[in-house]
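Visitor: Need a 3D model of the following:
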Amino acid sequence: MSRWEPTSQVCSECGYKWGKLDLRVRSVQCLNCGTEHNRDGNAAKNINKVGMGNRHDSKRTQRNCQTTTVAESVEASRITEASAR
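Guide: This is a model prediction of the structure:
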């Protein structure tokens, strides 16, 4: 799904495109999978999918990252003492 995809016209469950709907239509039943959708809720799910797919840090969130310390406090005090001389 591209970032310009009309998100309220696509089933968030199976991806079936049902096309344009009048704005007065607030709920839709997918013709393909039969899922009943609130129009805005369906669009929000589709927007979330597009957003997650375009995240710049998606590789970072997929792997198990752990923070490591650069210098222990004892090492840091030695560094600052040496530069103060």
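
Visitor: going forward, measure contacts between C-alpha atoms and count neighbours the same way
Guide: Noted.

Visitor: quick one: contacts for Lys45?
Guide: Ser12 (Cα atoms under 8 Å, 6 or more residues apart in numbering).

Visitor: Can you tell me the element it falls in?
Guide: Lys45 belongs to helix 39-53 when assigned by DSSP states H and E.

Visitor: Next: Arg3.
Guide: Short version, using DSSP H and E: Arg3 is in no helix or strand.

Visitor: how far away is the closest residue to it other than its chain neighbours from Cys14?
Guide: Excluding the flanking residues, the one nearest Arg3 by Cα to Cα, 6 or more residues apart in numbering is Val50, at 6.3 Å. For Val50, the distance to Cys14 (Cα to Cα, to the nearest Å) stands at 15 Å.

Visitor: Alongside the first, I'd like the structure of this one:
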Amino acid sequence: MSRWEATSQICSKCGYKWGKLDLKIRSVKCLNCGTEHDRDENAAKNINKAGIGHCHGSKRTQRQNKTTSVSVSQ
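Guide: So this is what the prediction gives:
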């Protein structure tokens, strides 16, 4: 899942993309797997998955450890 993907438009169980929904629609039944979702809870699950993937992504593991000194003027 892309970090910019619309998390409320994708089933958190099977990944089916149902597309844009009007904001007043608060619950969704996936057309693919039949799972019923609260819109906000579904989005939260997708955000969590994206965050976990981002933390363990290949870019992060390939990054070299570098430190930079920062000077603070007072």
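
Visitor: And the residue nearest to Arg3 of the first structure, how close does it get to Thr80 of the first structure?
Guide: From Val50 of the first structure across to Thr80 of the first structure, the span is 48 Å (Cα to Cα).

Visitor: Where do the strands of the second structure begin and end?
Guide: Counting by DSSP state E, the second structure has strands at residues 27-29, 36-38.

Visitor: With distance to Arg60 of the second structure and mean neighbour count as extra columns, can I get these in a markdown table?
Guide: Listed next are these as a markdown table, based on distance: least, Cα to Cα, whole Å; neighbours: other Cα atoms under 10 Å:
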| stretch | distance to Arg60 of the second structure | mean neighbour count |
| --- | --- | --- |
| strand 27-29 | 34 | 15 |
| strand 36-38 | 32 | 15 |
